[in-house]
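Visitor: Pasting the sequence and the predicted model now:
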Amino acid sequence: MNYDVVVTCAVTGAGDTTGRSPHVPITPKQIADAAIEAAKAGAAVAHIHVRDPETGKGSRAPELFKEVVDRIRNSDTDVIINLTAGMGGDWVPDAHNPAMPGPGTDMIGPEERLAHIKECMPEICSLDCGTLNFGDGDEIYISTPPTLRKMAELTCNWGVKPELEVFELGHIRFARQMIAESLIADPPMFQICLGIPWGADQSVDTMKVMKDHLPPDASWASFGISRMQMPMAAAAVAMGGNVRVGLEDNIYLDRGVLATNGQLVTRAIEIIERMGGRAINPAEARIKLKLRGATE
């Protein structure tokens, strides 16, 4: 059981959710406001993607990240900033020539995938630890060992803590290899991602198996998607982990009731408190996660 829980709110993501809920933030101001809302509800960490303000689709434009981060930092609300570094690995084979990229492909190298991280210098950034069939279409998320090693090296040099996003056991295996190669600063920080098609299923059994393969000194969190968001949050706390909620992973508070980020954070904290734990604040989370600039 984890009695001092770090709650992360993933406020928007890059998925096709903007047409399904008016609460999914799109513009830099809306995304920053959502992170602040989540922090005021009790989240210690805001996990942030950005979107094209005109189309609502996911973006990796450094200037959009910079605007979001500046707005948060200039507010009177403390929250740990966790920026995605998962954009730029999308491969869609051409329908007529599968050896070539088709519409929707967005493949770039490790330095460009981290351009906004270098620009903004958040305390945490995500590092997706392997390749994955993403959904039922032809889209593949590609993250190769050389790319990951370079990204790990750069974030280590900058003092940015990589959140090692693992979608199946092979991802944990490679993350442990990077740790063995001293590419990841101690202690490592993992996010067990469950329910994403076609990664690991969202179940208590799956979470336990993946948790049991983590290094003994690792901090970890987990999340489920859609209706399994809160059950997986409870399971993570019971197993000693931290939790992630937010509109990136689930847009509903109850059946048929659209949620805001703040409401999802409040619901998660209610569960944590009913289990006998508490959600810790950003200053406490910095110490627990051993982030850059943490003060006792």
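Guide: Arrived safely, thanks for sending. Numbering: from 1, shown residues only.

Visitor: going forward, measure contacts between C-alpha atoms and count neighbours the same way
Guide: Will do.

Visitor: hang on, A233 packs against F223?
Guide: Yes. Counting by Cα atoms under 8 Å, A233 touches F223, with 6.1 Å between them.

Visitor: Of the two, which one has the most company?
Guide: Comparing A233 with F223 by neighbour count (other Cα atoms under 10 Å), the higher total belongs to F223, at 27 against 24.

Visitor: Can you give me the separation between the more buried one and V79?
Guide: With distances taken as Cα to Cα, to the nearest Å, F223 is found 19 Å from V79.

Visitor: Identify the contacts common to A233 and F223.
Guide: By Cα atoms under 8 Å, 6 or more residues apart in numbering, A233 and F223 have these common neighbours: V243, R244, V245.

Visitor: which one of the residues you listed is nearest A115?
Guide: Checking those against A115 by Cα to Cα gives R244 as the nearest, at 25.0 Å.

Visitor: Can you verify that closest one is assigned to a strand?
Guide: Yes. Under the criterion used here (DSSP: H, G, I helix; E, B strand; the rest coil), R244 sits inside a strand.

Visitor: Next, the contact list for the nearest residue to it once chain neighbours are set aside, please.
Guide: In space, and not counting its chain neighbours, R244 is closest to T8: 4.5 Å by Cα to Cα, 6 or more residues apart in numbering. Applying Cα under 8 Å, 6+ apart to T8 gives the contacts A43, A44, V45, A46, H47, V243, R244, V245, G246.

Visitor: Wait, A152 touches I184, no?
Guide: Yes. Using Cα under 8 Å, A152 is in contact with I184, at 6.3 Å.

Visitor: joint contacts of these two?
Guide: P162, M178.

Visitor: all strands of the stretch 51-200 of the chain, in order?
Guide: 58-59, 80-83, 89-91, 106-107, 124-128, 132-133, 140-141, 161-166, 189-193 (DSSP state E, counting those that start in this stretch).

Visitor: Take this one as well and set it beside the first:
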Amino acid sequence: MKGKVLLTAAVTGAGETTEKNPNVPVTPKEIANSAIESAKAGATVAHVHARNPETGGISHDLNHYREIVDRIRESETDVIINITSGGGGDFIPSLATPAAGGDGTDMQTPAERHEPVGELLPEMCTLDCGSTNFGNMIYMSPTDWLRDQAKRIQDSGVKPELECFDTGHIRFAKQLIQEGLIDGDPMFQFCLGIPWGAEADAETILYMKNRLPENAHWSAFGIGRMQMPIAGQSALLGGNVRVGLEDNIYLSKGVPAKNEQLVDKAVTMLHGHGLEPMTPAEARAHYQLRNPYGGDQ
């Protein structure tokens, strides 16, 4: 869609960011409200994780996801919901028992990872297309598990966003497409700058972009201080944009951000390049997403 960009707000994530920025939403109400405020600021999509309201850490509780989704859908502000399906993949090796995970390991089966998506049927969900060294942790998504997840997502009618943290993940995502497990025009997300995945720079974006299928749509995000530079590079190279507190918690050096502020900053950047965010209705039509509200948008 010429002149239009899909703008995603990744509103909370699952990282240990709540002590560094008090604006990171934790409770289902806070996460939903942040998604709504991001939409009012111009976001097309809200990408959501659930957190444990008592600890601030990751939550896989379906009831937490249900409350988030219900609050967003019942609001008067429209936004496309994109639920993570990448939870429960954190493996921290133990030197004492290397075959078993150490403290902090959090693993789920493909069926468990898919549960919020299959039960709540958002328009979109993420599908992390491979394992990676994530700092000193291993994020685990074995290929047969990913085939299982891809099939479950396909059967649900939800559009997968193919998350690629390194170049090999693009190769496997294309294998999923070849095997008929991804319907329609595929949507890719380049996840850049995460130790120790793909670099956050224009050269890497071009390398990954040039290896996509011809009918693919794509987006890119960078973490930390590279959030806005990568957003700008992605938009200029014909891709979509993602910002939000999952990836970066600062508005400027030392200044804690709110999600809606990061969205507003991205919108201003897009306007400077003669672009604007898609509305949720435009995006549902353009990307052939399911409509959770029924009827035409």
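Guide: It's in. Bear in mind that the values here come from a model prediction, so they are computed numbers and not experimental data.

Visitor: re earlier: could you export the strands of the stretch 51-200 of structure 1 as a markdown table, including mean neighbour count?
Guide: Shown next, in a markdown table, are the strands of the stretch 51-200 of structure 1 (neighbours: other Cα atoms under 10 Å):
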| stretch | mean neighbour count |
| --- | --- |
| strand 58-59 | 18 |
| strand 80-83 | 25 |
| strand 89-91 | 21 |
| strand 106-107 | 16 |
| strand 124-128 | 24 |
| strand 132-133 | 18 |
| strand 140-141 | 20 |
| strand 161-166 | 25 |
| strand 189-193 | 25 |
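
Visitor: Tabulate those (TSV), appending distance to A200 of structure 1.
Guide: Putting the strands of the stretch 51-200 of structure 1 into TSV (distance: least, Cα to Cα, whole Å) gives the following:
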stretch	distance to A200 of structure 1
strand 58-59	23
strand 80-83	23
strand 89-91	19
strand 106-107	24
strand 124-128	14
strand 132-133	10
strand 140-141	15
strand 161-166	9
strand 189-193	8
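
Visitor: From G102 of structure 2, how far out is the residue lying farthest from the centre of structure 2?
Guide: Relative to the C-alpha centroid of structure 2, counting by Cα atoms, centre = their mean, A96 is the outermost residue, at 34.3 Å. The gap separating A96 of structure 2 from G102 of structure 2 is 9 Å, by Cα to Cα.

Visitor: on that earlier part again, average offset between the strand or helix carrying the residue nearest to R244 of structure 1 and structure 2?
Guide: Using DSSP states H and E, T8 of structure 1 sits in strand 7-10. With mean Cα distance after the TM-score superposition for structure 1, strand 7-10 of structure 1 departs from structure 2 by a mean of 0.2 Å once superposed.

Visitor: for E296 of structure 1, what are its contacts?
Guide: E296 of structure 1 makes contacts with I287, as judged by Cα under 8 Å, 6+ apart.

Visitor: wait, R51 of structure 2
Guide: Contacts of R51 of structure 2 by Cα under 8 Å, 6+ apart are A14, V26, T27, P28, G57, I58, S59, H60, H64.

Visitor: What is the burial count for I172 of structure 1?
Guide: I172 of structure 1 has 23 nearby residues by other Cα under 10 Å.

Visitor: Which position in structure 2 pairs with it?
Guide: Matched by TM-score structural alignment, I172 of structure 1 corresponds to I170 in structure 2.

Visitor: Excluding chain neighbours, give the residue nearest to that match in space.
Guide: C164 (6.1 Å).

Visitor: Next one: that neighbour from S141 of structure 2, what distance?
Guide: Using Cα to Cα, one gets 12 Å for the distance from C164 of structure 2 to S141 of structure 2.

Visitor: any shared contact partners between those two?
Guide: Shared contacts of C164 of structure 2 and S141, defined by Cα under 8 Å, 6+ apart, comprise D128, C129, G130.

Visitor: Mind putting these into TSV with distance to I92 of structure 2?
Guide: Shown next, in TSV, are the shared contacts of C164 and S141 of structure 2 (distance: Cα to Cα, whole Å):
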residue	distance to I92 of structure 2
D128	18
C129	19
G130	16
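
Visitor: and of these, the nearest to S156 of structure 2?
Guide: Proximity of the shared contacts of C164 and S141 of structure 2 to S156 of structure 2 (Cα to Cα) peaks at D128, which lies at 17.3 Å.

Visitor: Nearest spatial neighbour of Q108 of structure 2, chain-adjacent residues omitted?
Guide: In space, Q108 of structure 2 is closest to G88, 4.4 Å off (Cα to Cα, 6+ apart).

Visitor: Count residues in the vicinity of that neighbour, would you?
Guide: Neighbours of G88 of structure 2 (other Cα under 10 Å): 20.

Visitor: With E199 of structure 2 instead?
Guide: By the criterion of other Cα under 10 Å, E199 of structure 2 has 17 neighbours.

Visitor: Does it touch G193 like I think?
Guide: Yes. Assessed by Cα under 8 Å, E199 of structure 2 is found in contact with G193 at 4.9 Å.

Visitor: what's the overlap in contacts for those two?
Guide: In contact with both E199 of structure 2 and G193: no residue, using Cα under 8 Å, 6+ apart.

Visitor: The residue nearest the centre of structure 2: helix or strand, and which one exactly?
Guide: Centroid-nearest residue in structure 2, with Cα atoms, centre = their mean: H47, separated by 5.2 Å. Here H47 of structure 2, judged by DSSP H and E, is contained in strand 45-48.

Visitor: on average, how far is that strand from the matching bit in structure 1?
Guide: Following the fit onto structure 1, the mean deviation recorded for strand 45-48 of structure 2 is 0.1 Å by mean Cα distance after the TM-score superposition for structure 1.

Visitor: now what about that strand, what contacts it?
Guide: Against strand 45-48 of structure 2 from outside (Cα under 8 Å, 6+ apart): 6-13, 31, 35, 38-39, 79-84, 280.

Visitor: That strand: how far from the chain's middle?
Guide: 7 Å (Cα atoms, centre = their mean, to the nearest Å).

Visitor: do the same with stretch 114-121 of structure 1
Guide: Using Cα atoms, centre = their mean, the offset of stretch 114-121 of structure 1 from its chain centre is 16 Å.

Visitor: likewise stretch 99-117 of structure 1?
Guide: The chain centroid and the centroid of stretch 99-117 of structure 1 are separated by 19 Å, computed with Cα atoms, centre = their mean.

Visitor: picking that back up, which of the shared contacts of C164 and S141 of structure 2 lies closest to I249 of structure 2?
Guide: For these, the nearest to I249 of structure 2 is D128 (22.2 Å; Cα to Cα).
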